[in-house]
Structure formats: structure tokens, C-alpha cells
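J.: Structure for this input, please:
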Amino acid sequence: MSDLSKRFFPARLPVLVVLALLPCLLSNSCASSRSARPAYAGKNLSSEAEVDYQFLIYQDLARQGKKDEAIKALSDLAASHPSPEVVVELANVQWGQNDREAATQTLEKGLAAFPGARQLTFYLANAYQMRRMEDMAVKTLERFLEKNPADAPALQELASLLEDSGKHEQALAVLGRIPEKDRDATVLYLRAKAEAGHGRKDAAMGTLRAAVAKDPALMPAWADLAGLLEQAGDLKGAEDCYRKMLSLGEESPEVRARLARILIKQKNPAQAVSLLAEGAPDKSRFLDAMSALVEAGYPRQAKQVLGLLTALDPDSPDLPFYKAVLAYEGDKNPREALAILGRVPPENPNYDKSLAFRIQIASEIGDFGKAAGLVREARQRYPDRKEFISVEAALLDKRGDTAAAAKVLENALAASPDDVDLLYRYGVALEKLKRRDEAKAVMEKIVAKEPTNPDALNYLGYSLAEEGRDLEKALSMVKTALEKEPDNPFFLDSLAWTLHKLGRANEALAAIERAIAHKVKDAIIWEHYGDIAAAAGRRAEAQKAYRTALELGPDSPAAVKKKLGAL
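T.: Got it, this is the predicted structure:
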């Protein structure tokens, strides 16, 4: 909300106010506005001068840090000389003190007193929106538009609100009501957002190009255009957009980070590193680029970015971890990563993380003795840290002692019976031990505590699908899990398998294809793909899926071979 004194009061004080304040300016007798006010409030000031004077008192109190007195002065002003501007300023102060309900009530009362005030309408609608009261925000703007149907700013505000609420088609309809002469670059940008949200991405790109043609400095439009071009596979076009933003003076770290990723995708890692070195040092940007370079297979350039990061903060306690990640992920040298982490001293604030990482690496390379020793150290140093209980259980399970893992989790749950993470791990352990009724009871307990817990819902839904019963309930559970994690390949597999059991072959095939697109190395998912493809008459795909499942080591190789042979 804006500075009221600049926008709604004259730059020069009225003569009477200056005269009234003159004694304070010439002596120390006016130590505070509180003492000044009684002495001069009784003067025969004009209404405008009185407003200005009281507002100056409010400002003085605010400068002195007397927040309660300042709000009282502003509230008195709003009561004695109400105006949309004073109401907005009072609401602004209340909002700044995190009293959002009071701010909203102030705006509601103000709009009731001044029903045609556009500024109050916009502020109240925004207050509703920020409090997640979207319906009230929409109604507020619609009431204003009933009397001002061609008000372009109000239409634009309503369209923006609808777009933010995901109502893309309604937003487009409102934008269409804006007169042609008022359709500036911002209106075009809003239209493009609504088009993209409605799935019309080609149209959105065309509209965004029109928006930046009208206003080349509209940075959000350039950024959204770059994002859509990247999604469409036009990496060069996306690069050009980000470079245009830089040439126009946009120097936010996010722009350079996105451009660096685009360059890496185009196999230009050296350019990406140069770009990062040219801009202002930024830790998050460097870390993002390191991750992208490692993922793309450029460990040498990732180390160069680590050099930039080291120069930025040579004493950072995080540096050993970045080096270890590069050794582990970039150089594929887990033992070197272990050695780096082993040099992290216990006084390092991230020593707990170093232990967790070392346990993970030691377990993955099969050094279970070392991993067990590190687990013991972690449990001794951090006896109340539940994540190390989970780590110990996971290590025991990996060593083949699932019963011992379940016992560790059972003991932990005796002290923390409502810990959802421990409950889920315990349920999985019970499932592996073929204690399925107990596992199901644990997962149902989780859902009773957290009705939208995605992992437990997926487990229960998949279990029902496997048993071939309550398939509609199973489908509902899996879909709810996917609302939380829409790209989880295991949840997608559960969806596909449930649809397969329901006889919805085409939907099942689409879902399993989304699951394997994540390049998962899971024999069960690939076996499911084979079953679903075979049912859909896709013989070649089914053969490939079964062969992949066999390579990954299914629980029953003979059964998979039999399916493959039957094709």
C-alpha cells in the first residue's frame, strides 16, 4: 500500500498549519506531538488544514516508534475526517502489524461509507485474496463493475484475480470486456497467462510476443515466454528471451540461473560458467548450476562453479558437503566422498548431515560394518533425533534383517506412537515380513491421522487393487495420493494397475507410460507395463517390458518368462 502523504496531501503545508507548528520549530517546548495537539487543535483551522495537521501528528508518532499511539491518532482521523485515502492508510498500518482481520474490517467500513471508491474496492479485493477469501474478492469487484461496466482497471483487476484462482476461462471472458483502446501490454500479459493456464500454449506465446512488442520492459512477459518456449523444446528461443532481459537491465539472480540451465541443456557448459562468473555472486544460483551441471554430466564445469562458491564464502561449513556431492555424483567416486566427509569435524554445525551422508554412502557400497559404526555414533550423539532411528532401521533392512528393523521401529513407536514417518516405515517393514494385516492396520492409522497422506493412501489403494476388491475406493485413494505428488512413478503405477483391474485399458496404458517415462528401475512397474500392454494388444511393447523386468530381477522370474513366452 502506498505512502499516503505523497499521494494525497499537498507538498507544501497550508499557511495556518505552518504558523501553528512554528513555536515547535523555534523552541524545544514541543517535545512530542502529544503535547502539541491540545495547544493548537482548537485553532480555527480549515477542514483541509486540520486533516493535514492530524496526519502530521500520526507521522510524528510513527517516527518515534509509538505504534499504538500512532494507530490511535490515525483512527481518530478516520473517524473525524473520513476519506478513502485515510481509510487505506489505516488499513495499511494494521496490515503491516499483521492484524489482517482489523485491516479488512477497516476497508469494509470504508467501502460502505464510500461505495464508489475504486481505490478502496481494489484494496479490499486484494485483502480478501491475500486472506484466501477469493469469492469475497470477486464479489467486491463485480459489485463495482455493475455500476462501472467499462472500467478497464477494475476489469483488469478482476481478470488477474480470476487467473490467480485458476479460473482461466472466466479470466479470458473478463479481459474480452476491456475496450480495445485500453488493452495495453499488461492486459495482453494477463490474457497470455489465462491462455497458457487453459492449455492454449501456442496462442499464449503469440500473445506474449505482442505484449513485449508493446512494452519491451515488461519482464514477467519475457520470463513467461521463455518458459513456454523451453517447454516447447525451443531452447534457442528461450535463451534469446533471457538474454533480452539481461540486455534490458534485468539482473535478478533467477534470470541468470534459468539462462545457465538453458545453456547447459544446449550442451554449452562453458558458456553457462562464464555467465555465472559475470553476474553478481549468488549462492543459490551457484548451487542450482552445480546441480544442473552434475546431472548433465559436466563434473569439470561443476567444480569451476564450486570455485566461484568457495570464493564467495571460503569459510562456509557447507563446502565439504558440496565437494562430497561432486565426488559422489560427478566423479562417481563414493570412497572419495566418504574421505571428504570423514574430515568434517564434530564441531561443524552440519556434522549430523555428514554422518547421515556417510551412512548412506557406506551402505550403498556394501560397507555395512562402517555404516553400522556410524549409525551407533549418530544414535549416541543425537539420541533424540528420530531420523537416525529410521536410518538404523533402513540399514538393518538393507542387510537383510527386516525383523530387526521392524523391532527398532516398534521400540521407537512405543515412545512416539503418533509419529507418522516412523509409522509408515514400520508398516512397510511389516509388509516385507508378509504381516499384511498388521501393515494395513498401521497404514489405516496413518490415514486416520492424516487423511491425505500420499504414501499411506497409495499403499492402501494398491493393496486393494492387488486383491481385486473395492476398486473404485482404491482408485479414489490413489488419485488423492497423486494430487499431492502428481509425478511420483510409483503412484502412477498404482493408478495404472487399478485402472487395469477395472478394465479401463487405454487409461491404464496412458498411466503406466507416464510412470516408465521417469526411467524407474523397478521390476514390478515394468512387469505391470507388460501386462497392461499385452491386454491392450501392444505385443512388441509387452515383450520389451517383460524383458526389462527380467533384467531388473523380479520376485518371480519364472512367471514373467511364462508371460513373455505366451505372447
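J.: C-alpha from now on. contacts and neighbour counts both.
T.: OK.
J.: mind listing the helices for the stretch 351-500 of the chain?
T.: With DSSP state H, counting those that start in this stretch as the criterion, the stretch 351-500 of the chain has helices at 351-364, 368-381, 386-398, 402-415, 420-432, 436-449, 454-467, 471-484, 489-501.
J.: And for the fourth one, what's in contact with it?
T.: In other words, helix 402-415. Residues outside helix 402-415 that contact it (CA atoms under 8 Å, 6 or more residues apart in numbering): 389-390, 392-397, 419, 422-423, 425-426, 429-430, 432-433.
J.: hmm, 6 Å instead?
T.: Helix 402-415 is contacted from outside by 393, 396-397, 426, 429, using CA atoms under 6 Å, 6 or more residues apart in numbering.
J.: Selection in ChimeraX covering whichever of these are buried, please.
T.: In ChimeraX, this line selects whichever of the contacts of helix 402-415 come out buried by 16 or more other CA atoms under 10 Å:
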select :393,396,397,426,429
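J.: now, the most widely separated pair of the contacts of helix 402-415?
T.: Across those, no pair lies farther apart than 396 and 426, at 12.8 Å, counting by CA to CA.
J.: Name the SS class of residue 555, please.
T.: coil (DSSP: H, G, I helix; E, B strand; the rest coil).
J.: For it, give its distance to residue 524.
T.: Separation of residue 555 from residue 524 (CA to CA, to the nearest Å): 8 Å.
J.: of those two, who's got more company?
T.: residue 524 (18 against 12; other CA atoms under 10 Å).
J.: can you tell me the helix or strand for the more buried one?
T.: Per DSSP states H and E, residue 524 falls inside helix 523-535.
J.: Buried residues in the strand or helix carrying residue 38, which are they?
T.: Using DSSP H and E, residue 38 sits in helix 33-40. By neighbour count on 16+ other CA under 10 Å, the buried set for helix 33-40 is 33, 36-37.
J.: Which of those residues sits closest to residue 188?
T.: Residue 188 lies nearest to residue 33 out of the buried residues of helix 33-40, by CA to CA, at 49.1 Å.
J.: what would the helices of the stretch 351-500 of the chain look like in TSV with distance to residue 52?
T.: Putting the helices of the stretch 351-500 of the chain into TSV (distance: least, CA to CA, whole Å) gives the following:
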stretch	distance to residue 52
helix 351-364	59
helix 368-381	64
helix 386-398	60
helix 402-415	64
helix 420-432	59
helix 436-449	57
helix 454-467	58
helix 471-484	53
helix 489-501	63
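J.: Here is a second sequence; please produce its structure as well for comparison:
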Amino acid sequence: MAYLKYSRVLCGIVAFLLLVTTACSRSAAYYMDKGNQLYARGAYADAELNYRKAAQKDPNNGEALYRAALAELKQNKPLAAWQDLERCLRVIPDNKAAQRELANLLLGGFIGDPSRPQAVYDRLVKISGEWLARDPRSAEALRIKGYLAMLEKRPEEAVTLFTSGHEANPADDKMTLGLMDALYRSGSAVRAEKAGLDFIAANKSAADVYDALYRLYGETGRPADAENILKRKIQENPKDTGYLLQLAGHYAGVNNRAELAAVMERFLASAGGDPQAHLKSGDFYASIGDWANAQREYSSGIANSKDKLTYQLRLARLLLTQNKSQEGLKLLEQTVAEHPEDQYARTLRAALLVDLQSGTKTAEAIQDLKALVEKSPDDTFLRLVYAKVLVQTGDAAGGQAQFQEVIKKDPNSVEARISLADLALKRGAAAEAIQHADVALALIPSHVQAQLIRGSALLRAGRYEESGEALIRLARQVPELVDVQLQLAYVSLAKQKYSEAETEFKKVWDAHPQEWRALGGLVDTDLAEHRPEKAVARLEEELKRTHGAQQVRSMLVTTALKSGRYNMAVEQLRTLADQTPDSIDPQLQLSNLYRLRGDLDGAIKILEKAATLQPKDPRPGTMISFLLEQLNRKQEAKQSARHALSLHPEDPAAMNNLAYLMAETGDNLDQALKLARQATGKAPQVPFFADTLAVVYLKRNQNDEALEILDKLVRQYPNNADFAYHAGVGWFQKGQTTRAKTELARALQLLPTKETEAGIQELLGRVN
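T.: The predicted model follows:
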């Protein structure tokens, strides 16, 4: 028995050694062949892995590097492909196919980079020159030179180059596309159209040329021809059902809902046994912002597809996009129960479980999500979820930074563009909101939220006529959308058409008695007409009708403050605090009211009570530290600021507050500098954070660094006394007393606070 046991072990060892030996003995040719098979099946990631193994076996295998680059291009990894092509050409300098792919990459990168790198330009000129020297009719060389001529605004020369290339290579679709582009830019749209039509007459499957004709018709105002060229593309290529989705996209853009629905029915009917038909349909509807139909298609996939998980995750993403947290969480709980190993589902569920009031658990969940994003930096959806969680938990600056990272990786991310537009609108940056919304609408012209944000931003920017036109168009598209009706009413209010505004707000209010924004619009109209007594009476009447609704009482507080009825505001805030014992927002408002009345000690007492009610909320501590600083109790203020930061360590406002107090008290300027840099890094658009960083530099006697910041602030915010004062300090510390005196004198004229005024006077005395 012992012998038998020993022999079994020996056989196992031998088998293992044979397996290892076989694996180790696999040649580069084996991996090349396997890579080619995988590439042919469309498994590009696995193909790339095998090509890379072939290159490891034989470092001089340039073909393996070339094939790896092709697989990387299929996966949209241009940088990795470029590196492999460069390595390939070092091994096989005469590999024509690799040269062509590298030239295409360089040309595409050069066209897409607004900075037009000189090194890339020189490389393209060199490559095209060498090819033309070998073959004066080289299609690749003429195409490169043609595009360079177009970029340098020499369209006639570009036409000549592309015409030569087209005559030599009439079946080359890339050359035809270049010729069409050059002709259009030179003002010959008719000839550009003819070149495209001639090409597809002989090459009926040339998808890119159909698309170029579609763009041409769109840019020349010929929507019927644009529609017909897509229909022709479908007719000539009946097996490619994806072209039906392109036609549906056209109908979405021109708001032809009936034709859109008909085409989508045709798509599903012609999909045959395609297991991803509902997935493609759902993705299409999601891309145009039609959440209801997208949800219907994903739900159909869950019910009918074998790949249930894919549809569940898509639907969860859709629900997240619409902020339907409860529905999304329910679906993800089910998905995780069925697929406990799926990290993606677990991540989405973790994001949904982030709760504003959960303190430490919230911070832990955010850190987990952050770690996952860092592990998969190219996963733009994970980054979008992370960005939304940051915004949800109060870190708007951090969320904005993550949305911007998404844009860097995917400039066509409509969701990131819209989120950035929304954040910009909320902080009053109307021009930035319009810019992001315009990009989103260029990608999806019918997108409802993008149109709404753009119309609202135009209103905020004072461009009332444009805002009205944009919102009226949107109202025709979605007449039932209350947000559009409210914004149109605010356009009337901005134009001082008070009667129209009141009628429009009342229409919404009558149809939707719980739509508090309509009531707010009516109150705003009363105040704009200088009738605060009517606004107060309206709200008091609604307060009785709704039996003391919190939303109405909050509006009454705001209206009382605007009309100077401070006692009423205090009374209503106290009642509101009793109504909402689990919320500290009324106490925060009440403390702010005490501060405005000059009762700082009373404000602090209210905030201390709020901190007791919600010990994990950093807001009371942050506000207390601000008030203590005003009372010149800076050591206590600093202690309160430290506590607030410990509750919310990623909050840039808390970082900034503590950094400023540390600088003012001369306490650990290295730590103050670190905090100030972190705050400005998270929220570079907040001027007061930049000012704090400058103050820290001044305390460290780094005057050049401080003045670099302060010069910008003084130019951008010429009416801010603190910025002018700090600039004066910087110039004084540099020994330039004349400039210091100028800034300090200007700061005095800007009505500074008493504390700032005392500092200015003291420094002016030293200057004089």
C-alpha cells in the first residue's frame, strides 16, 4: 500500500512536470496562431495577451508587436498601440502595414489635438515625404499632406492633393472622405456630395462615406436628404441592423417620435435571434435620454435573456442616472444575491448605500469606491458613480474634479457634461453651464436635461430672448414637463411681465398642488412687484391650508427675511425646528439670523445645540469656528475647526477654515500649507480658498508665491477688500511700499470689516 501511495504521488509529480514543460516549451508561433484565432473571433483582449506572449518569447518578432497594436486599436487603446507600432518598426523598419497604422494614429492624434504638437507635425511631414519619394502616387502620403494642408487653412491645395490621391486610388474610402472634406471646406459642397454619391454607387457597404454624406446634408440644411441617405444605407446593407439605430437617432434629433417608434419596432423585429437586441435597444433609448423606453427594454432583457446579469447591471446604471435610489438598491440587492461574486454589482450597491447621515460609514464607503476607481482608472462609469456620490455627500468640488476626469478619458460622455453643466449652474457659473450643455447637445440634440439646463443658464446669464426660445422648443418636445413650464414662467418674470408670470406659475400650482416651486414662483412675483405683504399673506394662507407644511414655512422664513420681518422669521424658524427634531437645518438658519442681527453669542449657543443633536454633522462646528474667529477667540475657533475636519476629512471648506486659522495664529505653517493646497486642489474655482493659500504663503514669507495668487484675485474680484489688503501685505513684505500703499488705500475704499480695517490702518502706519 505504501508503494502504491508513493507511486501515485510520483505519477502526480511527473504529470505536473510534463504540464509545466509543455507550457514552457510553447513557442512564439503557438501564441501567434492562438492570437490570430482569437482576433478573428473578436476576442481582442485575449488576442493581445497572446501576441504579447509571442513577443516575450521572441523579442525580434515584429509581427507579434504589429498584431498586438491592431488588437489594442480594436479596444480603443491608441497609446499602447502607438508604443507597440514604434517597437515593431525598430525591429522591422520596412513593415509597410505598421508604417500605415502608425501614420494613421499620428495623423488622428494631430488632428484631434488643438495644440498641434510640432514634433508630430515634423514626423508626419517626414513620413509622407519618404513615401512620395518612393511612390509619387502614394495614397497614404497624399492623404497626410491633404489633411495637413486643410489644418493650415489651404483648402485649394488640399483639394488638389486629395484629387490626385483619389484618381490613383478610386476605391480607397479614406481618400474619398478626405476629398469630400476638402471640397466642402473650399466651398464646393456640390462636388463633395457628388464624390460621396459616386463612391457609394460602386461601394455600397462604405459606411463611413454614407455618414459623411449624412453630415454634409445636415450642415447644408437638407434634413430630407439626410434622412434618405440613411434609408439608402439600410437598404443597401440589410443585414446590418445597427444602421436602423442610426436612423432612429436621426428621428430623435428632429423630434419625429412616430417615425422613431416605427424604426425601433422594425429593429427589434429584424434582430432575429440576436441575444443582445433588447440591450442595444435599451442602450439607444438611454443615449437619447428616453429613460422609460430604456427601462422597458432592459426589463425585457432580464425576463427573456440568458445573460440576465448584464441587463440587471444596465438597468441599475439607468436607475442611478435618474437618481431612483430605492428602485436601484432593490434591484442590486437581488443581483448581488444571485451573483455574489460580481464586483461591479457590489460596487454599485455600495454607492447607493452611502447615506448623508451615516457619518463614519459614509466615509468608509467613499474610500472603498475611491479605491475601486483607482484600481480601474479607465472605467468611466465607475468614476461617474464616484463623482455622483461625492456630490451627494456635499463634496461638489471633488465631484466636479471626477466628472472632469471622465471628460478627459471620454470627451463624448454626455452624462459627465450634463453633470458639470448642472454643477456650474448651481454655483452661478452660467457661461460654463452653457458651454457644457452645448457640447452635450452637439452629441445628442434632443437631450431633455441638457436643453433644460441650457435654457436655465441662458436665463441666469440675462439672455432672456434666447432662454425663452430654447425653453419653448423644449416645451413642444415634452409639454408635460413641469420644470420647463416653471422656467418659462421665470423668463416672463425676468422680463418684468408680472401678469404673465403669475398666470404661468398659477397654472402649474393649480395642476400640481404639491409643486412647491410654483408657489415659490408666485411669491417671487409678489416680491418683484414690491408687494411683500401680498407674498406673506399668500404663504400664511397656504400654511393654514396645508396644516403647517414644512416647505411653506421655510418659504415664509425666507420671505420674512427679504421683507425685513425678522421677528416673524425667528418665530417661524423655531416652529420649524420643533416640527423637524431630526434635522438641524432650521437651527443653522436661526443661528445665521442671530449672526446677521449681531448676536454672535446667541448664534453660537444655537449651533452648540445643533452639534449635540447631530454630533457627526460637520456644519455646526465649521460655523462655530467662524463665529469664534469673529469674536477674536481664535484658539477656540481652531479647536472647533479641527473637530469639524475630523468629521468630514475630505471637505475642502473645513480644510480651508482650519488652514486659515492656523496661519492667523502662526500654528504649524507646514500643515496649514498642506491643508490650503488640498482645499484649492479640490475646489480651484473658489476664490476664498485661493486667498487662504496666499495668506499661508505670506505667513511663511513666500511673497512671490502669494502675490502670484493675489494679483489674479485682485483682477478678478476688484471689489473685495480682503484680497486687496492681503496684496498690500505682500508688496509691503517685498519692500515695495508704493505698491503696498496703493493696494491698502484701495482696500479701505471697499468698506472692509472692522477687523480688516484695523489691519489696514496698522500696516499703513508702518508704511508711512
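J.: Let me see the TM-score of these two.
T.: Once superposed, the chains reach a TM-score of 0.55 (TM-score structural alignment, normalised by the length of the first structure), with 410 aligned residues with a CA RMSD of 5.7 Å.
J.: Where in the second structure does the helix holding residue 38 of the first structure align, residue-wise?
T.: On the second structure, no counterpart of helix 33-40 of the first structure exists by TM-score structural alignment.
J.: Could you do stretch 457-464 of the first structure as well?
T.: So stretch 457-464 of the first structure is aligned with residues 655-662, judged by TM-score structural alignment.
J.: once aligned to the first structure, how far is the matching stretch on average?
T.: Compared with the first structure after fitting, stretch 655-662 of the second structure deviates on average by 1.4 Å (mean CA distance after the TM-score superposition for the first structure).
J.: Setting aside sequence neighbours, what's the nearest residue to residue 34 of the first structure?
T.: Excluding its sequence neighbours, the residue lying closest to residue 34 of the first structure (CA to CA, 6 or more residues apart in numbering) is residue 57, at 7.9 Å.
J.: Count the residues that sit near that neighbour.
T.: Here the count is done by other CA under 10 Å, and residue 57 of the first structure has 21 residues near it.
J.: just residue 200 of the second structure next, same as before
T.: Counted with other CA under 10 Å, the neighbours of residue 200 of the second structure add up to 20.
J.: Check residue 472 of the first structure too.
T.: 15.
J.: Over to residue 114 of the second structure?
T.: Neighbours of residue 114 of the second structure under the rule other CA under 10 Å: 8.
J.: cool, residue 20 of the first structure as well?
T.: By the criterion of other CA under 10 Å, residue 20 of the first structure has 18 neighbours.
J.: do residue 380 of the first structure as well
T.: By other CA under 10 Å, 10 other residues sit near residue 380 of the first structure.
J.: And it? What does it align with in the second structure?
T.: Residue 380 of the first structure maps onto residue 578 in the second structure, with residues paired by TM-score structural alignment.
J.: ditto for residue 407 of the first structure
T.: Under the alignment (TM-score structural alignment), residue 407 of the first structure pairs with residue 605 in the second structure.
J.: What of residue 320 of the first structure?
T.: Mapped onto the second structure by TM-score structural alignment, residue 320 of the first structure lines up with residue 519.
J.: Identify the residue nearest its match in space, chain neighbours excluded?
T.: Excluding its sequence neighbours, the residue lying closest to residue 519 of the second structure (CA to CA, 6+ apart) is residue 509, at 6.5 Å.
J.: do the same with residue 33 of the first structure
T.: Per CA to CA, 6+ apart, closest to residue 33 of the first structure is residue 57, 5.6 Å.
J.: Now name the helix or strand holding that neighbour.
T.: Using DSSP H and E, the element containing residue 57 of the first structure is helix 47-63.
J.: packing partners for that helix?
T.: Packing partners of helix 47-63 of the first structure (3 or more CA pairs under 6 Å, 6 or more residues apart in numbering; DSSP states H and E): helix 67-80.
J.: which bit of the second structure covers the helix it packs on?
T.: Against the second structure, there is no aligned range for helix 67-80 of the first structure (TM-score structural alignment).
J.: Work out the gap between that helix and the centre of the chain.
T.: How far helix 67-80 of the first structure lies from its chain's middle: 38 Å, per CA atoms, centre = their mean, to the nearest Å.
J.: neighbours of residue 333 of the first structure, just the number please.
T.: Residue 333 of the first structure has 14 neighbouring residues, counting by other CA under 10 Å.
J.: do the same with the one 3 residues further on
T.: Summarising burial for residue 336 of the first structure: neighbours were counted as other CA under 10 Å, giving 17.
J.: Repeat that for residue 536 of the first structure.
T.: 17.
J.: rewinding a little: now the next helix-or-strand element following the helix holding residue 524 of the first structure on the second structure. Mean distance?
T.: Helices and strands here follow DSSP H and E; after helix 523-535 of the first structure, the next one along the chain is helix 539-552. Taken against the second structure, helix 539-552 of the first structure registers an average deviation of 4.4 Å after superposition, with mean CA distance after the TM-score superposition for the first structure.
J.: now the angle between helix 523-535 and the next helix or strand after helix 539-552 of the first structure, please.
T.: Going down the chain from helix 539-552 of the first structure, the next helix or strand is helix 557-565, by DSSP H and E. If you take axes from the mean of the first three to the mean of the last three CA atoms, to 10 degrees, helix 557-565 of the first structure sits at 30 degrees to helix 523-535.
J.: buried residues in helix 557-565 of the first structure?
T.: Buried residues in helix 557-565 of the first structure, counting neighbours by 16+ other CA under 10 Å, are found at 557, 560, 563-564.
J.: Kindly report the same for stretch 88-103 of the first structure.
T.: By neighbour count on 16+ other CA under 10 Å, the buried set for stretch 88-103 of the first structure is 88-95, 100, 103.
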